[in-house]
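Asker: fold the following, please.
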Amino acid sequence: MAREAGTRTVALSGGCFQNAGLLERVCEQLEGFELCLPREAPANDGGLAYGQALVALARLESH
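Answerer: Okay, here's the model as predicted:
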């Protein structure tokens, strides 16, 4: 999907990425992409809400 959208940046979030093994395997598959990983925001619902707020802010600022 990132390639189709013309971006090299992929954000990985959601509770499933609290699983270190899954996160590691997905990162290996996304080699060559700039990855945004759950470090400063939690990987669970709190991080998703934070990301949604950032998208909303970006959309508001673009209008």
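Asker: CA atoms for contacts and neighbours, from now on please.
Answerer: Fine.
Asker: what about residue 28, how many residues close to it?
Answerer: The tally of other residues near residue 28 (other C-alpha atoms under 10 Å) stands at 10.
Asker: and it, how far is that from residue 21?
Answerer: Distance, residue 28 to residue 21, by C-alpha to C-alpha, to the nearest Å: 11 Å.
Asker: and this one, please, so the two structures can be compared:
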Amino acid sequence: MKTTLIILRPLSWSPVNGQKGKYCTDKYPADECWLTLNNFPDEPLWTLHYKGEVKNLEETPVFWKVNH
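Answerer: Predicted structure coming up:
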């Protein structure tokens, strides 16, 4: 899975202006890779989208920094 490699990389995520709950990293093109903040705890905390793959995450990966 391509998403597994992203989860293991040290990445910094920043909010996308005008798109509530959407975050992008400067390491990947914004139209290919983004992170969505969900309605936790009713849903997984994050959903990672990468080149058509979707991976739900219950917690923030240890190597990531998410800027709010």
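Asker: TM-score for this pair?
Answerer: Overlay of the two chains. TM-score (TM-score structural alignment, normalised by the length of structure 1): 0.27; 38 aligned residues with a C-alpha RMSD of 3.9 Å.
Asker: in this structure residue 9 of structure 1 contacts residue 36, no?
Answerer: Yes. Here residue 9 of structure 1 reaches residue 36: they are 7.3 Å apart, a contact under C-alpha atoms under 8 Å.
Asker: buried ones in the helix or strand residue 13 of structure 2 falls within?
Answerer: Residue 13 of structure 2 is part of strand 11-15 when elements are defined by DSSP states H and E. Neighbour-count burial for strand 11-15 of structure 2, counted by 16 or more other C-alpha atoms under 10 Å, picks out 11, 13-15.
Asker: who's in contact with residue 47 of structure 2?
Answerer: Each residue near residue 47 of structure 2 by C-alpha atoms under 8 Å, 6 or more residues apart in numbering is listed here: 35-38, 54-57.
Asker: mind checking which of those are in helices?
Answerer: Judged by DSSP state H, the subset of those located in helices is empty.
Asker: for the strand holding residue 13 of structure 2, packing partners?
Answerer: Based on contacts counted as 3 or more C-alpha pairs under 8 Å, 6 or more residues apart in numbering; DSSP states H and E, the elements that strand 11-15 of structure 2 packs against are strand 22-25, strand 64-66.
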